[in-house]
Every structure is written in C-alpha cells, then in structure tokens.
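Trainee: Here is a sequence with its predicted model. Questions after.
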Amino acid sequence: MTDQAERRAGARSQPPQQATPIWRDPRTRAIIWQVLILGGIIALAAYLVHNTLVNLEARSIRTGFGFFEQEAGFAIGESTFIDYRASDSYGKAFAVGLLNTLRVSLIGIVLATLIGVVMGIARLSSNWLVAKLASVYVEVMRNIPLLLQLFFWYGAISFLLPAVRDALNLMPGVFLSKAGLQYAVPVGHPVHPWMGLAFLAGIGGCVLYYRWAKKRQAETGVEPRLGLPLTGILVGLPGLVWLIGGAPVAMNVPEFGTFNYQGGASVTPEFLALLLGLTFYTAGFLAEIVRAGILAVPHGQTEAASAIGLRRGQVLRLVLLPQALRIIVPPTTSQYLNLTKNSSLAVAIGYPDLVSVANTSLNQTGQAIECISIMMACYLTISLTISFFMNWYNRRIALVER
C-alpha cells in the first residue's frame, strides 16, 4: 500500500471532530455577557424611571419643562449679554445663569493658564528668591480648600476696600470700592459691530501669518518676527474701521449718584471674589503641571540648544516648551474641567451662576428633577466641549511617527 493510500485509510479511521459548544466559544460568550449586562442596565433604568413617575403622580408633583415659559418673579443681580428682569421667564433666567457660569469659567481659564505658566517656570528659576516665592505660592494655593479661598477673597473685598463714597480712583473713569469695580465704556455707535467683525478678521489674519512664519522658519531657518506683526494685525484692522467710521470717542463714564455709581459698566464683588479664587487656586495646580512637563524633557535637549548659541529664553520657548506641551496638555485638560465645575461654589458667596439660578427656580416651582437635569446637562455639555477642544489640540501637537 502506498503512503497516500495509508494516509487516506488513517483519515477514515479517525473519529470525526465534535463541534465546540456555543457556551465555550470565547467570542460568543463575550457577546452574550454584553447583551445580558446591557439588558440589565436598561431594565434598571426603566424601573427607576417608572418608579419616579409613579411617586411624582402619587404626590401630585408636576413634571415637564413647561415652567420655562412662566414668569420667574425673582431678580438676578448680574447678567451677561442679556437684559434680564424679574418679569422674564424661567428659561431666560437659566440662560443668564449659564452665561454667568461661562463668563467666569472662560476668563478664569485664561488667567489661570497665564499665572500657572509663569509660576511653573519661576519654580525652575536659578534665582533662589524667585524659586522659593513661587514654591510658597504653589503650596499655599494647593493646600487651602477652594471654598475657604472664596470666603477669603469675598471678605477681603468687603472689609478692606473703601466705601462707595470713598472709592479708589485707579485711573480716569475706573473706580474700585466695596460695591465692586466700575469703569467707563464707549457709548454705543453703529461702527462698533463692524469693529467686532474686523477684530475677528484680525484673528484670522494672525493665524495665517503665524502659519506662514512657521513655514518660512522651517524652509530657511530664520525665525520671522511675531510680536509686532501680530499685534499690528489684531489692533490695526479694528483701528482702521474705527477711523473710517468717524473715530467716535464718546465714553459713558460712571458718576456717583445718591447711593452708588450710575452709568458705565461694573463688576460685582461676588464676581471678583469668585474669579480671584478660581484663578489663583487652579493656577497653583497648573504651575506644578508646567514644572513637571519641563523637567520631563531630557536635559540633553537643553545642552544641545545651548551649544548652538541659543539664549535661555530661546531655549525655553523654542526647545523645552514645545516638547513639554505633549506632557502638559492632558493633565491641564483636567484642571480646566475642575475650574469649570468648581465655579458651582459661587452659590456660597452669592454670585448668580447656573447653580444659584437653578436652586432658586427649584424652590419656587418644586420641579427638582427638571432643574437638576438642566444643571447636569449644561455642565456635561461644557465639559465635553472643553475635552473635545483640548483633545484636538493634543492630537495636533503630538509627535508624528513614521
């Protein structure tokens, strides 16, 4: 019998292989477990929703968002971009609270970033005094609870600043007192919206010039000037529109009335206290992130940059920070999210943010589920937006591997 015939005979003599049971297949078992877990989550959510609706109906508690169209009946001491009155609706009140939260969060993020970068670099300074002062700032800010810092700043503004009648005249048209900061603003003019559009166009021009400068630097090795051209574009375009529009210079200057200043614009003590607390507290954490990011760059990079004749400032700006950003950005995103969510502590010092407006609306309407759901949805949307932008920026600066 040949070898081929023997192999055929051996194959016929072997018993047929049995199929693997479905419960022993890893992929099938994983799918079954996922379906069961998802089904359990859906069933639990359905039970909670049904139980909530039954309890609300048993207690004759209204549900739905129809109260948004009802008159709010309460005043809000400070609003952003919206002229609000007590006779307006709850929906408009929520919009004011949301805009107030966004205003203090965005300004706080910008200021905290600037202070954090400066303090983080200062901690690495070769000057002993500068490094120690920066270290003291970081340790103090990071180890005192934010709520206590808010109380401190609010108390400092309330007790250390002079009364309204004796307000500090910081500069012409700018006054600081217990009532907050009052400052002059331009009188409304038709050219102002066009100046705003020119400013946006200037931002676009700055982006294009920056890209051109980086491309030219990569091609020639010569770094074009950035500061003066970017400032000229950003300021020059609105200034040109202002000149074409007649160069209006009329200002609405605050003047002291019977009890307070009238005219101009103002920033309340609550907003100042909240902004200072959020800014200095978050900047302490950002300073440590910046310091750690710079130290994570191999020291050989610094030595190589110094060897080719770069000054210390150029080494930091052109070599260390661009590489450190890849380490700095992810934890910085978390601090931005923390700052935004920590703004909800504004209710402790009376700043009318989203939480404060929602609490007042909840007490008046009794619709707790709707008010809490709105707060959760707003903070979730803000946090996801910040995360999306920071993740996009992190991918943009990431090293491209071949």
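Mentor: Everything's here; your move.
Trainee: C-alpha only now, for contacts and for neighbours.
Mentor: Fine.
Trainee: how about the strands in the protein?
Mentor: When assigned using DSSP state E, the strands of the chain occupy the ranges 168-171, 174-177, 180-183, 185-186, 251-252, 255-256, 261-262, 265-267.
Trainee: which stretch among the ones you listed comes nearest Thr231?
Mentor: When those are ranked by distance to Thr231, counting by C-alpha to C-alpha, first place goes to strand 185-186 at 21.8 Å.
Trainee: could the strands of the chain go into a markdown table alongside mean neighbour count and distance to Gly313?
Mentor: Converted to a markdown table, the strands of the chain look like this (neighbours: other C-alpha atoms under 10 Å; distance: least, C-alpha to C-alpha, whole Å):
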| stretch | mean neighbour count | distance to Gly313 |
| --- | --- | --- |
| strand 168-171 | 12 | 33 |
| strand 174-177 | 22 | 36 |
| strand 180-183 | 22 | 36 |
| strand 185-186 | 16 | 38 |
| strand 251-252 | 16 | 41 |
| strand 255-256 | 14 | 46 |
| strand 261-262 | 18 | 46 |
| strand 265-267 | 17 | 37 |
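Trainee: What residues does the residue at minimal distance from the centre of the chain make contact with?
Mentor: Centrality entry for the chain: nearest residue to the mean C-alpha point is Tyr336, 4.7 Å, by C-alpha atoms, centre = their mean. With contacts taken as C-alpha atoms under 8 Å, 6 or more residues apart in numbering, Tyr336 has the following neighbours: Ile109, Ile386.
Trainee: ok, now Gly120?
Mentor: Under the criterion of C-alpha under 8 Å, 6+ apart, the neighbours of Gly120 are Ala134, Leu286, Ala287, Glu288, Ile289, Val290, Arg291.
Trainee: which non-adjacent residue is nearest the fourth one?
Mentor: So the one you mean is Glu288. The shortest distance from Glu288 to any non-neighbouring residue, by C-alpha to C-alpha, 6 or more residues apart in numbering, is to Gly120 (5.9 Å).
Trainee: ok, the one you found to Val130 distance?
Mentor: Counting by C-alpha to C-alpha, to the nearest Å, the separation of Gly120 from Val130 is 11 Å.
Trainee: ok, now Arg29?
Mentor: As it turns out, when the distance is counted by C-alpha to C-alpha, Arg29 lies 62 Å from Val130.
Trainee: repeat for Ser387
Mentor: Where Val130 is concerned, Ser387 sits at a distance of 33 Å (C-alpha to C-alpha).
Trainee: ditto for Thr381
Mentor: Between Thr381 and Val130 the distance, using C-alpha to C-alpha, works out to 40 Å.
Trainee: These two - which one has more neighbours?
Mentor: More crowded of Thr381 and Val130, by other C-alpha atoms under 10 Å: Val130, with 15 against 12.
Trainee: Below is structure B, check it against A:
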Amino acid sequence: MAPRRVRLLVQALIVAACVAALAGLVDTTARHLAERGIRSGFDFLLEPAGFSIGESPLPFAADDILLRAFAVGLLNTLRVALPGAALALCIGIVVGLLRLSAHPLARGLGAAYVHAVRNLPLLLHLLAWYFVLTDLLPAADAPLHPLPGVFLSKSGLALPWWGDDGLELPAPGDFGIDGGARLTPEYLALLAGLALYAAAYIAETLRAAVSALPAGQTLAGLALGMRPRQTFFLVLLPQAWRAALPPVTSQLINLAKNASLGVAVGYPDLVSIAGTTLNQTGRAVECLSIVIAVYLCLSLAGAALSRRLERAALRETT
C-alpha cells in the first residue's frame, strides 16, 4: 500500500476512534442524567429567554427564544474580538518599532509599556479600565467633548452614526447624550484591556523577530545605498514579519478567547449569556457544550487563516 494511503487510513481510524469515544461519552452522560431525573437535550433553545440583554447588535426581547440569545452573545463576542485584534495589531507594531528605535527615550517608553502590561494579569487590566470609565469620568450631563460630535462620560462613548435621515451627531440632552451611536463602558473596558494586553506581546514578538535577523542584512541594505530607515522597512521588517506571523496570529486567537473575560465587567458576551441561561434552565452540560463548540470553531477558523497567511508568505520568499 502507498505511504499516502497508509497515512490517510491511519488518520481515518483516529477520527473514527475520536467520534466513537465522543458518542460514548454523550450516551453515558445522557443515561446518568436520565437516572437522576435531570432533563437533557437542546430543546430548551426554542424556549423563550425570559431575560433581556442590555447590549445587543440584534433586536432582542425577553420573549425571544434562547437560540437568538446565544446568537446575540456570539455577535457581541465577535464585535469586541475583531476590532480588538485590529487595534492590538496596530498598537503592537508601533510599540515594536519603539522598542527597536535608536532613540533612548523612544526605546525606553516602548520597554516600559511592554513590561508594565505583560507583568499584570489580563483580568486586572479589565477591572482597572472599567474603574476608570465608570468612576473617574464625568457624568453624562457634563461629558468630555474631545472632538466635534464625540462625547465621553460614565455612560460610555457617543459617536456620530448614520441614521434614517443621514449622519446623526450626538448632542447633550435632558437625560444624557442623544443621537448617534454609543459604546458602553463595559464594551470600551473590554476592548481597551484586550487590545492593549495583546499589543504588548505582539510588540515583543516583532522586536525579537527583527533582532534575530543576521547583521549582514543591515549591512547589505546600507551597501546598496539605502538609508537606515529604508533598510529597516524594506529589508528587515518584511523578513521579520514572516517569522513573527505564526506567534502574532496565535496571540490574536488568544485575544478572541480572552473575550470570555467580559463577564467580569458585565459585558453580555457568549459566556455571560450562557451563564444566565444555565441559571434559568439548569442545562449546564448543554450550555457549556455550546460555548466550547463556538470557541473551538473560532480557534480553528483562526488557525486555518494563520496557515493560509503563512503559506502565502512562504510563496513570496520562494
């Protein structure tokens, strides 16, 4: 038999064994729950939720089904994870460049940021940002006004947004800020904590990748008449980025999984809604299974995207 067919056969047997083990685990769990008179199954997803969600990208009411509530939780998770990943990447690249700067002050500021952020737990970052946003900012009737149409207060960040009649500009009203779009303190605390925490690791990964390049790369660029800045951006950084891509994408996947800590600041993400559903229905195994399956799919999708990016970077070098 050809080696390729042997490998495929072995992989098929492993998959079959895993499926059989999972089926056995599910059957055993269902029988034990039935023996104890505990309801099981996913039929509860079609029952009315019985609770409201304070922050929902979809219209949601208490009489909507629980399946829709889980969909809202998933969208809330993606709503903070995707912008957080983009923000972390941008901040990480900037801080990484500071860490590599020849200027002592810039290099020191980058190092201070990296060490200060990495040496504190992420949960502490989230709680600190939530405290800043809810306790130290002014009330909604006297908000900060840093930019035209932008207001920041204890109630969150109000921004211009497109409405039915065009662009709506928020403005102070009798009971706070009216008009535009609003980002809640819970969302802002989670977004800032996740992005700044992941950015510190991305910056250090980029610094290490550039520092690991042979010194001859710099000398070659200078010998071709490039300036030091041109040598860095045109010669060193592209090579370093290809080496840093796998750990950077892994860090961004971790950011998406760390979004589950939003429950600590009251953000209604998937884990928070699953916890509320568990308390109301008692379906612990089912609720946890849904959360595990969703995060597993998100991680696998991120890993697949990472592999595609790595292959694309490898093709560019060959």
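Mentor: Sure thing, it's come through. Note that the coordinates shown come from a computational prediction; the quantities given were computed from them, not determined experimentally.
Trainee: Helices of structure 1, start to end?
Mentor: Ranges of helices within structure 1 are 3-13, 26-58, 90-123, 128-143, 146-160, 191-220, 227-244, 269-296, 299-307, 312-314, 321-342, 354-365, 368-397, based on DSSP state H.
Trainee: Give the aligned range of stretch 177-192 of structure 2 in structure 1.
Mentor: The alignment of stretch 177-192 of structure 2 onto structure 1 (TM-score structural alignment) spans residues 261-276.
Trainee: End to end on the matching stretch, go ahead and measure it.
Mentor: Looking at stretch 261-276 of structure 1, the gap from its leading to its trailing residue is 23 Å under the measure C-alpha to C-alpha.
Trainee: Check stretch 112-127 of structure 2 too.
Mentor: Counting by C-alpha to C-alpha, the length from the leading to the trailing residue of stretch 112-127 of structure 2 is 21 Å.
Trainee: which residues of structure 1 does that stretch align to?
Mentor: When stretch 112-127 of structure 2 is compared against structure 1 (TM-score structural alignment), it corresponds to residues 136-151.
Trainee: and what of stretch 59-78 of structure 2?
Mentor: With TM-score structural alignment applied, stretch 59-78 of structure 2 matches the range 83-102 in structure 1.
Trainee: before we move on, what about stretch 276-296 of structure 2?
Mentor: Using TM-score structural alignment, stretch 276-296 of structure 2 lines up with residues 360-380 of structure 1.
Trainee: got a list of contacts for that stretch?
Mentor: With C-alpha under 8 Å, 6+ apart as the test, stretch 360-380 of structure 1 has contacts from 61-65, 67, 72, 90, 98, 341, 354-355, 358-359.
Trainee: rerun that using 10 Å as the cut-off
Mentor: Under the criterion C-alpha atoms under 10 Å, 6 or more residues apart in numbering, residues 52, 61-65, 67-68, 70, 72-74, 90-91, 93-94, 98, 101, 337, 340-341, 344, 352, 354-359, 381, 383-386 lie in contact with stretch 360-380 of structure 1.
Trainee: List buried residues within the residues you listed.
Mentor: By neighbour count, with 16 or more other C-alpha atoms under 10 Å, the contacts of stretch 360-380 of structure 1 hold 67, 72, 74, 90-91, 93-94, 98, 101, 337, 340-341, 344, 352, 354-359, 383, 386 as buried.
Trainee: ok, how many other residues are close to the counterpart of Val26 of structure 2 in structure 1?
Mentor: For Val26 of structure 2, the equivalent position in structure 1 is taken to be Val49, counting by TM-score structural alignment. Residues near Val49 of structure 1, counting by other C-alpha under 10 Å, number 11.
Trainee: Val49 of structure 1: what's it in contact with?
Mentor: Ala43.
Trainee: and if you look at Ser87 of structure 1?
Mentor: Gln70, Glu71, Ala72, Gly73, Phe74, Ala75.
Trainee: if you set the cut-off to 8 Å instead, what comes out?
Mentor: Ser87 of structure 1 makes contact with Glu71, Ala72, Gly73, Phe74 under the criterion C-alpha under 8 Å, 6+ apart.
Trainee: Which residues does stretch 207-225 of structure 2 contact?
Mentor: With C-alpha under 8 Å, 6+ apart as the contact definition, stretch 207-225 of structure 2 has outside contacts at 96-97, 99-100, 227-228, 231-232, 235-237, 239-241, 243-244.
Trainee: scratch that, stretch 387-397 of structure 1 is what I was asking about
Mentor: Where contact means C-alpha under 8 Å, 6+ apart, the residues beyond stretch 387-397 of structure 1 that reach it are Leu325, Arg326, Val329, Pro330, Thr333, Leu337.
Trainee: how about 7 Å then?
Mentor: By C-alpha atoms under 7 Å, 6 or more residues apart in numbering, the surrounding residues in contact with stretch 387-397 of structure 1 are Arg326, Val329, Thr333.
Trainee: Can I get the buried part of these as one ChimeraX selection?
Mentor: Paste this into ChimeraX to select the buried members of the contacts of stretch 387-397 of structure 1, with burial taken from 16+ other C-alpha under 10 Å:
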select :326,329,333
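Trainee: out of the contacts of stretch 387-397 of structure 1, which one sits closest to Glu270 of structure 1?
Mentor: Distances from the contacts of stretch 387-397 of structure 1 to Glu270 of structure 1 were compared by C-alpha to C-alpha; the smallest belongs to Thr333, at 26.0 Å.
Trainee: which one in structure 2 is aligned with that closest one?
Mentor: For Thr333 of structure 1, the aligned position in structure 2 is Thr249, judged by TM-score structural alignment.
Trainee: now Gln182 of structure 1
Mentor: Gln182 of structure 1 maps onto Ala158 in structure 2 when the alignment is built from TM-score structural alignment.
Trainee: So that match sits against Gly179, correct?
Mentor: No: using C-alpha atoms under 7 Å, Ala158 of structure 2 and Gly179 do not qualify as a contacting pair, with a distance of 8.2 Å.
Trainee: joint contacts of these two?
Mentor: A shared contact of Ala158 of structure 2 and Gly179, defined by C-alpha under 7 Å, 6+ apart, is any residue touching both; here these are Pro170.
Trainee: ok, the residue in structure 1 that Arg227 of structure 2 lines up against - contacts?
Mentor: In structure 1, the residue paired with Arg227 of structure 2 is Arg311, using TM-score structural alignment. Remark: with contacts taken as C-alpha under 7 Å, 6+ apart, Arg311 of structure 1 is in contact with nothing.
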